[in-house]
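Participant: return a 3D structure for these sequence lines:
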Amino acid sequence: MAFFEGASSAAGTSAVKTLKGLASCSGLAIFLAISGVAVTTPLPVQAQAYSFNKVEIEGTQRIEAATILSYLGIAQGEVVSAAQLNDGYQRLVGSGLFEDVQIIPRGNVLVVKVREYPTINVVSVEGNRKVKDDVFEPLLKSQPRQVFSPATAEQDVQTIVEVYQAQGRLAARVTPKIIRRSNNRVDLVFEVIEGKNTEVERLSFVGNRKYSDARLRRVLETKQAGILRAIIQRDSYVPDRIEFDKQVLKDFYLSRGYVDFKTTGVTSEFSRERDAFFITFQVQEGQQFKFGKITTVSEVDGVNADEFHAAQNIKSGNVFSPAQLDNAIARLERLAIRKGLDFIRVEPRVTRDERNQLLDIELVLTRGPRIIVERIDIEGNATTLDRVVRDQFRIVEGDPFNPREIREASERVRALGFFADAQVEARPGSGPDQVVIDVDVEEAPTGSLSLGGVYSLENGFGLNLAFTERNFLGRGQFLSASFQNSSDSLNFSFKFAEPAFLGRDLEFGFETFYQSTDQASADYNTRSLAFRPSLAFPINEYSRLGLRVFAEGTELLTTENLKSDLILKEAARGRQIGGGVGFSYSYDTRRTGLDPNRGLLFQLNGDIGGVGADYQYARATALAQAQTKVWNDQVTLLATVEGGMLKSLNGANSRVTDRFRLGPSKLRGFATNGIGPRDFSSVTADDSSGDTVGGNMFAVARLEAQFPLGLPEEYGISGGVFVDAGTLWGLDDTLGGQIDDSAHLRSSIGASVFWETPIGPLRFNYSKVLAKENYDEENNFELTISAQF
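Facilitator: Coordinates of the predicted model:
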């Protein structure tokens, strides 16, 4: 017969109970029959007793008779009551081994008739289009070659429903059915009606005064349904996501000094059409607090509090930030470790000044409990080596236990990006003064193969093919290979990095790349090849230093149309192969800084190269970028200053392959190679612009503001305005003054539209040039979009 035929998941549960109830009815009838015999007996004060000389078992196929007798619990010749007989029957039914059970007394013979549950032949899910079969396979408990169980099948129904609910398909229905086969086998089929996504039609807030609904909606993971509702999945209603959003809201306000913020409630109303939700977050912001008086005291004999106070970096008057307070505590505890002071803890004691909305912080140095780390146990890492996880801990077995260090190590393990989940907890060890650190991880995919398309007015259409593995062979190593091709360039690169070289916080890496360019605005082409091994290490929490050596080769190829005397001279020098050394320094607080509204990036690169070639040089580039958010985080201001210098070390002249060139990525409003010194010896009647030859120095400044356009934020569309200024100048050989290599200032203004599309980020720029030279080439429109699939 069909199992649960035509039933929903709820009806399926009833069907399971009905199936079990039918078997119970058989037992009940037998029990009543036995009771009936007892009633007619002339000894009403004594319960009926039975003794069976033989037990016959009928209907078994796979299950041994001894198994049935053990559940029945009746020995040959034993005197049993009607109640004991019924108890045995109930044990057989409760074993879950039989689809039907009957117990029939025949004189001194007890007949037990059973019908075993069939064996599952095939388990399949049908009707599923949005969720693939491989998602369900590891979740279903009903498996082929196992005995069919209605209870297990019903659990699988609920599992499938929960998978769809996690995607916002609350109307999904699942009906389990069985198809009878020969030899007591069945096919178990879960028929799915997926239904449509239950969307979030409106996402609103009540009680927010400091930040608008639009700003808070950008914080949440849940999004409103918009024009891209068929593609964007975050506009589906997922109850678990609401709880996550409540925590995200709290973190957002706490990081901005609202220490009393709380979400008082969340209401989710179903639309009349029952296809969408209206979600309202009820919040209580409270007042914004700032850091007040910061003091440091010591409760440990021999510890100078003033020395520790100088190490904390909290400034009175700054907006209170839990991250900044945690950072200060971590600084002090690390200082204690460096001074050889074990078991020192820093306890923050906060005093509220309600009138002035200040939080006075007293950092108290105390002696913590003397607890030692007994061992670190790591579980769940089937691919990733233990040492990769252990490298994220600053402590080892035998070190003093520091709860803060354990929390920070937990964050570092999660930040690796190798695991879908990582839990780090401490539990009591083998002694009262020892703890065991348990690290339970769930591995996630770390490799990707991407095929993408790129388009820009600067480089035209292009193709990207890239392979990336962030946890190569489970060693935490980074490996990537990429191929990029556009209308005027061809690039291939290979990179490898070992982040824990020699077991230290030292990154060893190397990269090699090949680049070929077909200059769209000049009559020459270039080829270059380089190999660069490097070492990098942190200087402090924001700074990093890298050292490298490199070998490189460049080739300048001319065409029959080339007329430039300077390029012809440089091409005549032939292929150049040389080597050198360099360094990179970076200071970045944009993502790890203490102020969520501000960030600073500074990069400095220097190279000395050309050893072995006819031109030795020193090259330096620098970039400084600052960003901040104003008007309640509605507007992002970004300022960038960038420059570079190339200097000859042996008196030889640079080539165009060595010099800097500017394009719209650095100076908007101008074409690639559109500005800078030009060789007008190549001027012809058909082309009076001359060949661009690059420059030994450049400097640019970019100011930009990004802001919402008033459109629903789920569309991902925002706007911006910008102003750029810069120049490119300087040559070693000006052909006796024929080439103007002066630092003429160029500038432009413009507007931008940003669109975070499902296929990649799109940016459209319109630029208006304010200052330029007559020979400069403009690029007023710029469209850039990239996609991966």
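
Participant: going by C-alpha atoms from here, please, whenever you check contacts or count neighbours.
Facilitator: OK.

Participant: quickly find the element holding Pro533.
Facilitator: strand 524-538 (DSSP states H and E).

Participant: does Ile567 count as helix, strand or coil?
Facilitator: Under DSSP: H, G, I helix; E, B strand; the rest coil, Ile567 falls in the helix class.

Participant: doesn't Ser316 belong to a helix?
Facilitator: No. Ser316: not assigned to a helix; according to three-state DSSP it is coil.

Participant: neighbours of it, how many?
Facilitator: 16 (other Cα atoms under 10 Å).

Participant: tell me how far Val200 lies from Gly226.
Facilitator: To Gly226, Val200 is 9 Å away according to Cα to Cα, to the nearest Å.

Participant: ok, those two, which is more surrounded?
Facilitator: Neighbours around Val200 and Gly226, counted as other Cα under 10 Å, are more numerous at Val200. The numbers are 27 against 19.

Participant: here is a second sequence; please produce its structure as well for comparison:
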Amino acid sequence: MPKLAFIFVCLLAFALASPPSIEAQSGDSQVRVEEIVVTGNKRVAVGTVLSYLPVRAGDRVTRGSLSIALERLFETELFRDIDISLDGSVLTVTVVENPIINRVNIEGNDALSDKRLLEVLDIQPRRVYTRELALEATQRLIELYQSSGRYAAVVEPQIIELDENRVDLAFVVDEGPLIKISKITFTGNERFSDSALKRTISSRESKWFAIFSTSDKYDEARLDYDVRLLRQFYLTRGFADIEVSRVQGGLLPDRTGFAVNFLLQEGQRYKVNEITVNSDIENVDTSELASLFEFGDDNWYDVRALEQGLLEITNNLGALGYAFVNLDPEIVTNPETGQLDIVVNIGKARKNFVERIEIVNNVRTKDSVVRREFELVEGDAFNQIKLDESIRNIRNLGFLRCESSQSCRQQ
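Facilitator: From the prediction side, this is the model:
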């Protein structure tokens, strides 16, 4: 059966533009309301309307307060037209209810399933229909298609009017072609070629022979990941000041592909000059901790070496009983000399001690068999290295399976 689409016209703008008619009232004088009458409602109970109305019998009202009452009722999204009139002391609220959604359909989709689209819509039957609801749902569908590489997708919401103030809501989709990346360019790269940077990122330019590849699909999330990959590439090669951003991809005039450009500010390349460790924890050999950083023979700054050095400091302090430490690394660059200093500040921390060792899930093995493999006992200062050694010892027994450093199970 052919479907006839009807568009509901929301009278909100008209209602707000035209103030309620208030008889026997001039200026902004107050009128006492003795009775409130609700008309036009069919599905929504009178009590529900009154509960949203910020006026009660016995209240004194003005044009301003009635205008606020009108806005409050519209905010419920239950009504598409509302009129408030005052005849003497009788306040009459006349409403036209918004329809109820009977069913939601997707038409014209092929690349994406009904199930996936309906999940994104998140519109259930028996929900109140509003124009804003349909427009917001339409935008969510368009964003889903764009994230799937279909930037030419068009979605049109349509409503089919039924009896009893119900509607079927249909979204007619023109998916358009799958748009891929036609060209990837870089701006500002002086130290590395475009081809070297292209090998670094995960996105690829579309090629006719790569028919099964998905890396050439225009994907905002993937491109954001590429920005992080480019930054990591430079940070591991001495460029501590690297800045990478992505210029919004441009859709080609024929809407068949995207051109993507990455904007780089490489900055100076640095060698590590001096490493200093400051500690608020007493009796810690800061010079020994500083020696844990290894930046290679050429001494070029490498963020991976920095992260590994911080991990070594954490493990070293953990072996001393400080299970929870706060490290604050600071990079001080000198572009004139091409060198940088690393300052690591260690915050205050308390020693942690092993209060209790609990062994669970050992059905056939006695606690004593497991405990003798521990390098730690109750009362010892916490030591992460000894804890890791204890876990390895338990695993090496061969009849216990340890899923993590906190959990071991009988095999």
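
Participant: where does the TM-score land?
Facilitator: For these two chains in superposition, a TM-score of 0.72 is obtained (TM-score structural alignment, normalised by the length of structure 2); 365 aligned residues with a Cα RMSD of 4.0 Å.

Participant: burial check on Val769 of structure 1, number of neighbours?
Facilitator: Considering only other Cα under 10 Å, Val769 of structure 1 is surrounded by 19 other residues.

Participant: my read: it touches Asp724, true?
Facilitator: No. Look at Val769 of structure 1 against Asp724 with Cα atoms under 8 Å: they stay out of range, at 9.3 Å.

Participant: what do these two both touch?
Facilitator: Ser747, Ser748, Ile749 (Cα atoms under 8 Å, 6 or more residues apart in numbering).

Participant: can I take it that Asp254 of structure 2 is in a strand?
Facilitator: No. Assigned with three-state DSSP, Asp254 of structure 2 falls outside any strand and is coil.

Participant: so what corresponds to it in structure 1?
Facilitator: Alignment of Asp254 of structure 2 against structure 1 is given by TM-score structural alignment, with Glu273 as its counterpart.

Participant: so which residues of the stretch 151-300 of structure 2 form helices?
Facilitator: 194-200, 220-235, 286-290 (DSSP state H, counting those that start in this stretch).

Participant: JSON lines for the ones you listed, including mean neighbour count?
Facilitator: Listed next are the helices of the stretch 151-300 of structure 2 as JSON lines, based on neighbours: other Cα atoms under 10 Å:
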{"stretch": "helix 194-200", "mean neighbour count": "13"}
{"stretch": "helix 220-235", "mean neighbour count": "17"}
{"stretch": "helix 286-290", "mean neighbour count": "17"}
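
Participant: these into CSV, with extra columns for distance to Glu243 of structure 2?
Facilitator: CSV is the format used below for the helices of the stretch 151-300 of structure 2 (distance: least, Cα to Cα, whole Å):
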stretch, distance to Glu243 of structure 2
helix 194-200, 14
helix 220-235, 7
helix 286-290, 28
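
Participant: quick one: closest of these to Ser51 of structure 2.
Facilitator: For Ser51 of structure 2, the closest of the helices of the stretch 151-300 of structure 2 is helix 220-235, at 45.4 Å, according to Cα to Cα.

Participant: now for the closest one, which elements pack on it?
Facilitator: Judged by 3 or more Cα pairs under 8 Å, 6 or more residues apart in numbering; DSSP states H and E, helix 220-235 of structure 2 is in contact with helix 194-200, strand 243-251.

Participant: among these, which is nearest Gln30 of structure 2?
Facilitator: It's strand 243-251; of those, that one is closest to Gln30 of structure 2 (Cα to Cα) at 56.9 Å.
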